[in-house]
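Q: just coords:
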């Protein structure tokens, strides 16, 4: 009976396996059909990168997507965006945003990715309860810097747009790029990379977008006001009422407003070119003046800032103690073990026991001295640049490193600061998600004894420090006298440093605690190019620090006597140089030779410890430390002083 039953059993097994394969194929086909059905429900009807179709490296740039729901049912889910670089490898954190689309509805959605890879593409997905809706890859456009390098002998074209009314299809004139007012970012932190705006109507904006425009302008933007469709000047209200000044040209913060008595049709190519074209300077003469050093042209040095943060979490072991233990270990085994085994009273197996005991003892000692966690403390370290919009609001770019000794899920939160977040590691995938805005959050999983690098930009409100230009004297184009008064809110401490920049030169400042004033110290004057020059150049030959006035970089500019910098002072100097480079970056201002502070103002630089207002909400809690370089332009009309000489 057993022999006759085997064929039937084998037949049933084959039928069962065949049914399993058929069922698997049916389920796969059903899933594929479902994915195809989902994929056709929503499409990207329009996309806008940046402001004029280009993006700026090292900045959070807006990516505006017009989503179109093709189905008769509402769609709700989470829209995700992630960078794909190299050989189709996902990199960095995943940007997330909740989305709801009504039946057959359309909606603009904006992401603000951190631009680092010039050849990246971006993967977009909509994750719903029914499944994942994929979209075609989004190709990142050309970088502004790369676009300008394609024509090395000609001028650089800065990003600028003419703002159109929402829903307008008119694209006149064709001499300038157009941008719909409905995709202008609602946060000033997302407006970096835009140089100029032409405006011929009062935008129909809610207050956040009005504040974003004002913040962009105060930070150094250029607003060109045209006549409206009726040939009348624009009249603003609310927080934009300060734009109603009758002058043809006036300043708002570090930015400027220019009036043109013409309508949009009068924007000729020559006029637009005069606003958006930056002529290339003579690099040879700049290099002679110390404003531009060969091989040190670029201002932005984000990788250098992040690399210095990484170095702060490298394990530091006592190499002298480890070397002494290694020497003792060798002596203990030979001649120590040999001497012990040749003693008359020592019998087998005691020599082996002694050798084994020495091996175990020194193994424990080596493990204890060289263990991870030895002199390692979990912490959140930060290097930041804060550029003033006005007396109370600061645009803060932060580079943070979270170093942990215990693996866990960590969360960073910021509220009501228009915060944009991204991973500082853009060449590999990290287990992190980022959501931005008024309730920004960065969640990541960090393994034990590992780090997470995070880049953020936020708008922080501080107390009014009462900074005022009390004395401002210029003789033959050189700064000869300067006094900056402060209020009682300035949190100045010992160890903080201050400089002032005028045109393309930097002077150190002395602090008077009794008068609460900064005064110019003429002995430390250096050019910007020398101030930013690396300590080691030309095959790692050390750079000495001659006295001020000899043409080289003087350590007096950093607040000390002219002498060769110590290792610790060198690290502080490199940090200051990296942060200053970042504070000076603007659209079209990417090199040292591009920097010129106008003659009617100075740039005040204050390097201070991390204020309490700059600390994040961290879960679990970590000790937060770091340094901040504050930069604020002070005009001669800020106080009672006028440039004299």
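A: Nice, I can see it. Computed from a predicted model, the values in this text were never measured in an experiment. Residues are numbered from 1 along each chain as shown.
Q: When you work out contacts or count neighbours from here on, use the C-alpha atoms and nothing else.
A: Fine.
Q: Grab the longest helix from this protein for me.
A: With DSSP state H applied, the helix covering the greatest number of residues in the chain is identified as helix 2-39.
Q: Please point out which parts of that helix sit buried.
A: Residues of helix 2-39 classed as buried: 35, 38, 39 (neighbour count, 16 or more other C-alpha atoms under 10 Å).
Q: now the residues you listed in CSV, with distance to residue 259?
A: CSV is the format used below for those (distance: C-alpha to C-alpha, whole Å):
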residue, distance to residue 259
35, 54
38, 50
39, 48
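Q: sorry, back to before: any idea which helix or strand comes after the longest helix of the chain?
A: Counting by DSSP states H and E, the next helix or strand C-terminal to helix 2-39 is strand 42-49.
Q: Please enumerate residues in contact with the helix or strand following that next one?
A: For strand 42-49, the following helix or strand on the C-terminal side (DSSP H and E) is strand 63-69. Applying C-alpha atoms under 8 Å, 6 or more residues apart in numbering, the contact partners of strand 63-69 are 41-50, 75, 101-113, 183.
Q: Tell me which residue lies nearest the centroid of the chain.
A: In the chain, the C-alpha nearest the mean C-alpha coordinate belongs to residue 455, at 4.9 Å (C-alpha atoms, centre = their mean).
Q: now the helix or strand hosting that residue, how far from the chain's geometric center?
A: Element membership for residue 455 (DSSP H and E) is strand 450-461. Chain-centre distance of strand 450-461: 8 Å, with C-alpha atoms, centre = their mean, to the nearest Å.
Q: any idea which helix or strand comes after that strand?
A: Reading on from strand 450-461 to the C-terminus, the next helix or strand found by DSSP H and E is strand 468-475.
Q: Against that first model, consider the following:
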């Protein structure tokens, strides 16, 4: 009897262990997942993914969450990591930063190696930048709205994560900590739009000193490159039709039918940057030895085997050929880019304050020593992505405060990646000295003492037209002829700028690549990218209200040292930066 009881006890214990191991999600559950600001993501931009996770057990949850994209056969890109602590029976929001290109992407959130310790998230939908109402989930009226809402508690902590936000509708004073207030103000200075409604009682909003820039008597005013519009309506009466009637139509994501259009900005940029540092191999020598190797171990070995009666000789010839040619290929394949590591970058920056910029950087690092490299930029918050849609990257991304990108880069190879952050830089001191308004004709701009000396090219855009800028003493003046936007950014023009030989050809050397010319040819695709894609990209954003009394200035110059890596283990770092500045006529 006692033996039977002991066996029964062991059976119950084993069953309990099995049931505990098979319990759903091992105590962690995903309550909600929000892509972007309105359930959609903007293609080829850094988007936010906000996940509400809950701890369903009486024990603390303290693990590292892993987010990765996968195809039917493998993971894609690097893995995003986020440390997460949740008290017993508690819940919290966790925010990731992803780069999205397709609407059918499959993303997996994992917190262990067990079969039940991961979940597949809903696939993101592509859309234009969002126009949403900032909501307080503790507000009982939060759901009684026609506009899409976004919880104020998960507003990003850096403006670098707001690529997917176009307009923010506000009808109450948000209870933000300082870092979120700073991110909001940076986004507004960069060019965001704020619609201020009356509070639920119909009263005008009054903001604290930390948001005092919103306290003016004007119904329409500017904050940096951003705009603020007051509406004498409450949230219950405001909808997208009202906004459209007041001059703010909904944005649309338009798809180009032309198969030649640029699919992603990363395609031409990354390939050109890789071309600057591709391995300097003697391809004719490699091809000749490869042909000799194939002939030797194939037809020659077969014919000698029929002639020689001792099979051991043919085996010896085969093994010897493999050894000798392996050594030859290993030696001629080790040569790199001048035997030194290098970093090339292209940056696109917009000011969010004097000497402070919202920075988007495309970088390619080339190494001559295989290792696990630690990459970091001098930003309060760093966001990284490999932008991969075809292959897995052995690396880990920790975006956010003091964010880093740790990646394995093999011997004599390169790794391209994207970086977003708020960085210090030179104060260009641009101001309008003379302008008649309308188009860019007869435009004169004053510059500050920190204006870059090594300028590649400059353009002014106003009234739907482009015109080149040239330096004249301490000023910039328009020169040449005026070109309409449709002609300046027409598909053939931009594609011509992005044309290249991605893999090179036999006999081509690194010295044959004109780096300066290549950077110059990337200017038009980058301008088109900054204007929502224009007509040169497969997907572009349309419907945005054009800026009035504004001239947009695009200045491409050598990279400022402040836009470099925090600690550079790669040696030489070169690049160019495009400054995109909006100037308004008083």
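A: Cool, got the structure. All figures in this text were calculated on a predicted structure; none of them were measured in a lab.
Q: Could you get me the TM-score between them?
A: For this chain pair, the superposition-based TM-score is 0.80 by TM-score structural alignment, normalised by the length of structure 2; 528 aligned residues with a C-alpha RMSD of 3.9 Å.
Q: By the neighbour-count criterion, which of the contacts of strand 63-69 of structure 1 qualify as buried?
A: For the contacts of strand 63-69 of structure 1, buried by 16+ other C-alpha under 10 Å: 41-44, 47-50, 75, 101-102, 105-113, 183.
Q: can you tell me how far the closest residue to the residue nearest to the centre of structure 1 other than its chain neighbours sits from residue 219 of structure 1?
A: Residue nearest to residue 455 of structure 1 in three dimensions, not counting chain neighbours: residue 399, with 4.8 Å by C-alpha to C-alpha, 6 or more residues apart in numbering. Relative to residue 219 of structure 1, residue 399 of structure 1 is positioned 20 Å away (C-alpha to C-alpha, to the nearest Å).
Q: same thing with residue 492 of structure 1?
A: Taking C-alpha to C-alpha as the measure, residue 492 of structure 1 falls 24 Å from residue 219 of structure 1.
Q: Which is the succeeding secondary structure element to the longest strand along structure 1?
A: As assigned by DSSP state E, the longest strand anywhere in structure 1 is strand 408-423. For strand 408-423 of structure 1, the succeeding helix or strand toward the C-terminus, using DSSP H and E, is strand 429-435.
Q: For that next one, give the aligned segment of structure 2 as residue numbers.
A: Strand 429-435 of structure 1 corresponds to residues 392-398 in structure 2, going by TM-score structural alignment.
Q: tell me the average deviation of the matching stretch from structure 1 after fitting.
A: When structure 1 is overlaid, stretch 392-398 of structure 2 sits 0.6 Å from its aligned residues on average, using mean C-alpha distance after the TM-score superposition for structure 1.
Q: That stretch: how far from the chain's middle?
A: With C-alpha atoms, centre = their mean, you get 15 Å for stretch 392-398 of structure 2.
Q: Of all the residues in it, which ones are buried?
A: So for stretch 392-398 of structure 2, counting by 16+ other C-alpha under 10 Å, buried means 392, 393, 395, 396, 397, 398.
Q: got those residues as JSON lines, with distance to residue 185 of structure 2 columns?
A: Putting the buried residues of stretch 392-398 of structure 2 into JSON lines (distance: C-alpha to C-alpha, whole Å) gives the following:
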{"residue": "392", "distance to residue 185 of structure 2": "37"}
{"residue": "393", "distance to residue 185 of structure 2": "35"}
{"residue": "395", "distance to residue 185 of structure 2": "33"}
{"residue": "396", "distance to residue 185 of structure 2": "30"}
{"residue": "397", "distance to residue 185 of structure 2": "26"}
{"residue": "398", "distance to residue 185 of structure 2": "24"}
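Q: just curious, which of those is nearest to residue 143 of structure 2?
A: Ranked by distance to residue 143 of structure 2 (C-alpha to C-alpha), the buried residues of stretch 392-398 of structure 2 are led by residue 398 at 33.9 Å.
Q: need the contact list for that closest one.
A: Residue 398 of structure 2 touches 80, 81, 82, 383, 384, 404, 405, counting by C-alpha under 8 Å, 6+ apart.
Q: give me that answer again for 7 Å
A: Residue 398 of structure 2 is in contact with 80, 81, 82, 404, 405, counting by C-alpha atoms under 7 Å, 6 or more residues apart in numbering.
Q: Could you report the distance from the residue nearest to the centre of structure 1 to residue 303 of structure 1?
A: Using C-alpha to C-alpha, one gets 11 Å for the distance from residue 455 of structure 1 to residue 303 of structure 1.
Q: What are the contacting residues of the helix ranked longest in structure 2?
A: Longest helix of structure 2, by residue count under DSSP H: helix 311-332. Outside helix 311-332 of structure 2, the residues within contact range by C-alpha under 7 Å, 6+ apart are 293, 297, 301, 304, 305.
Q: Show me which of the residues you listed is closest to residue 353 of structure 2.
A: Among the contacts of helix 311-332 of structure 2, residue 293 lies closest to residue 353 of structure 2 (C-alpha to C-alpha), at 61.9 Å.
Q: helix, strand or coil for the closest one?
A: With DSSP: H, G, I helix; E, B strand; the rest coil as the basis, residue 293 of structure 2 sits in helix.
Q: how deep is it tucked in, by neighbour count?
A: By other C-alpha atoms under 10 Å, 17 other residues sit near residue 293 of structure 2.
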